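Chemist: got a predicted model here, sequence first, then my questions.
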Amino acid sequence: MGGMMGTMRGDRMMRAGSRSGGLDVGFGFKFDSTKIYTHGHADRSLDVKPDGMRLYSIDISSLKVKQWDFGVAWDTSTLTAGSDFSMSGIASSPWGLKFKPDGTRFYVNELNNNRVYQYDMSTPWDVASASSSGLSDAIVTQDRNIDIGADGAKLYATQGRDIGQYNMSTPWDITTLTLEKTASNIVPFGDNLDHAHFSSNGMNAYATWSRGSSEGIRLFQLSEAWDVSSIIDTGRQIHLAEIDTDISGAQAVYFREDPDTPEFIVFFPNRIYKVTL
């Protein structure tokens, strides 16, 4: 998002300071400690329905794709558990998750088997209505979290210091997936990426990042839309430990591209919360 850079004031993380309603974090970010949902499960991934009324995750302990309902759109403090879809007997280590924008299909990549599963939903956005509709070849060597470009032609998979870019010759059809290119070592040695969420125009990516006990959200820019070979680490990041010292293990991030209320939703193994710009 081109406007994102204008919101981020300065090149370094600023120390947190008090402000009414929450903490004011560098670059104009605000963390509201009342907007936390504690779920107590081993969830690893994250996607959100475009209207902000439903959130989805994967529980790697129960091997389920889980559906959460918002009582108030985008308000993480109003989340309640909803339906789920079991992958037991199908996948032993499901990890990443991405939904097609019309809610008729979702995708799950499995940790360590290098494949992506595809499921159709007879009732859009209801995972309980899902059935298998395809499986990629064993080519996805970045096996943490995934994202898919706005036109359904590109899939991005993240792990360690790398992001893989894969092509679907038939958009949104995972059976046509092939490796296109890999952006390697895009963060310094010792840093790790778990999930990169791309902006809708393909010009920015926001990733959960860690180095030892430090972790946060990191901003990347692309000089060519949707082309990871053009990705640049801006060095701009939110250090989550400066927001909430009780949280650790950021797994996935979703950026809500609303000009009035731009915000991140961040997923942890046992908590969901948001940071507003």
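Modeler: That came in fine, so what should we check first?

Chemist: every contact and neighbour count from this point should use C-alpha atoms.
Modeler: Will do.

Chemist: give me the number of residues near the residue lying closest to residue 200 once chain neighbours are set aside?
Modeler: Spatial nearest neighbour of residue 200, chain neighbours left out: residue 150 (6.1 Å); criterion: CA to CA, 6 or more residues apart in numbering. For residue 150, the tally of surrounding residues (other CA atoms under 10 Å) stands at 17.

Chemist: which residues touch residue 150?
Modeler: If a contact means CA atoms under 8 Å, 6 or more residues apart in numbering, then residue 150 has 200-202 as its contacts.

Chemist: residue 126 reaches residue 83, doesn't it?
Modeler: Yes. Between residue 126 and residue 83 there is a contact under CA atoms under 8 Å: 7.4 Å.

Chemist: shared neighbours of these two, which are they?
Modeler: Both residue 126 and residue 83 are contacted by residue 67, under the criterion CA under 8 Å, 6+ apart.

Chemist: shouldn't residue 229 be within a strand?
Modeler: No. Per DSSP: H, G, I helix; E, B strand; the rest coil, residue 229 lies outside any strand segment and is helix.

Chemist: roughly how far does it sit from residue 59?
Modeler: To residue 59, residue 229 is 32 Å away according to CA to CA, to the nearest Å.

Chemist: cool, residue 141 as well?
Modeler: Residue 141 is 21 Å from residue 59, by CA to CA.

Chemist: okay, pairing it with this:
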Amino acid sequence: STTTADFLTGIHFNKDGTKMFTLYQCNSEDSDNCYVNEYNLSTPFDISTKSYAGDDERCELDHGLDSQNRLADLEFSSDGMKLFTVHGDHVGDDADDDNIYRFDLTSPFDISTCTFNHKTTNLDSDTFQDGSNAGDFIEKDPSGRNKNRAQGFEINEDGTKVFVVMMGAGTQNNRLLEYQLSTPYDLTTMTLITNAGINLTDLPTTNVMSIRFSANGKRLFGVDHNTHKVYQISLGSAYDTSSYTLDGIVNINSLTSDSVAEIRAISFNTNGLKLYIGNDRDDGTDNRIYEFDLVCPFNIITGKCPSITENSDRTGMAEAQ
């Protein structure tokens, strides 16, 4: 199934799949499209049954953002009371200022009540960039496109870890950095974990954007904007990038008759049997969200399904047959 959007950079669902949220990237000169939209789904997690909740139900992100350009990825706290997005840029006045922003809600997943709470310290600083397993930031061209920028992020289930995708030095310095939060969901308490992180260029990737974890935190998925591919990585321990294995790569164009050329967003339903990929309008078509059914939870690679005893969803499926 597909659904049109405006300039899509993030997708998220509430726990029961009756609401879908889409993040819109702000224009550099006009913040009128700087918001998160809400859609009601009459059938949970079925995007073909969507209906727009209305402009009054939006979260207007420009109320609190220092910079209203290049917003990417969308995340909520596990209780739905906090909303997060990331700003990353590589040119102009904001080229050296990347931040994750937190907005608070008065009731779970009611984004119309969002208010800005706080943001991270500048992620481009050496303290947040250098010294981890992912490698240090490489700045090839101080004057322009090769500056560092945040393009995706994810927060673990209890809010004690943040994972950020950084793009720098063209396609030669793609990294995933892992951070600790000493106070859950408090971005001001964030510190770099030096014995973790992934040099994404080694996988190889060229332009990773949105990322998502499996429900148990042992698998990580990312979309590559340039190559139209989705990466699946298995971790040695849940939400710990110090040990990992690349399971495989899938080209989204092999799964749909459409030409999907500008993917920026990824999401799953709660049990991991549905995958959602967002494609933006840079490819000359309407921005769309593509919904895919998976054979087993949180797996897109042939031969990598978890054992039946390992996964409760698959256990239920087996018993019902």
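Modeler: Ah, there it is. What you are looking at is a predicted structure, and each value in this text was computed from that prediction instead of being measured.

Chemist: returning to what we had before: among the contacts of residue 150 of structure 1, name the buried ones.
Modeler: 200, 202 (16 or more other CA atoms under 10 Å).

Chemist: now go through the contacts of residue 150 of structure 1 and say which are in helices.
Modeler: When these are checked against helices (DSSP state H), there are no matches.

Chemist: for the contacts of residue 150 of structure 1, which ones persist in structure 2?
Modeler: Contacts from these that recur in structure 2, judged by both residues aligned by TM-score structural alignment, their matches' CA atoms under 8 Å, are 200-202.

Chemist: counterpart of the residue nearest to residue 200 of structure 1 over in structure 2?
Modeler: Counting by TM-score structural alignment, residue 150 of structure 1 lines up with residue 215 in structure 2.

Chemist: which position in structure 1 pairs with residue 117 of structure 2?
Modeler: In structure 1, residue 117 of structure 2 lands on residue 82 (TM-score structural alignment).

Chemist: helix, strand or coil for its match?
Modeler: At residue 82 of structure 1 the chain is in strand, as set by three-state DSSP.

Chemist: is it true that it touches residue 71?
Modeler: No. Using CA under 8 Å, residue 82 of structure 1 makes no contact with residue 71, being 11.6 Å away.

Chemist: so what's whatever residue of structure 2 lines up with residue 177 of structure 1 closest to, chain neighbours aside?
Modeler: Taking TM-score structural alignment, the alignment pairs residue 177 of structure 1 with residue 244 from structure 2. Of all residues not flanking residue 244 of structure 2 in the chain, residue 235 sits nearest, at 4.3 Å (CA to CA, 6+ apart).

Chemist: I'd say the match of residue 177 of structure 1 and residue 233 touch.
Modeler: Yes. Using CA under 8 Å, residue 244 of structure 2 makes contact with residue 233 at a distance of 6.6 Å.

Chemist: hang on, residue 143 of structure 1 packs against residue 111?
Modeler: Yes. With contact defined as CA under 8 Å, residue 143 of structure 1 counts as touching residue 111 (5.1 Å).

Chemist: between these two, which is the more surrounded one?
Modeler: The neighbour comparison of residue 143 of structure 1 against residue 111 (other CA under 10 Å) goes to residue 143, with 25 against 21.

Chemist: can you classify that one as helix, strand or coil?
Modeler: Under the three-state scheme (three-state DSSP), residue 143 of structure 1 adopts coil.
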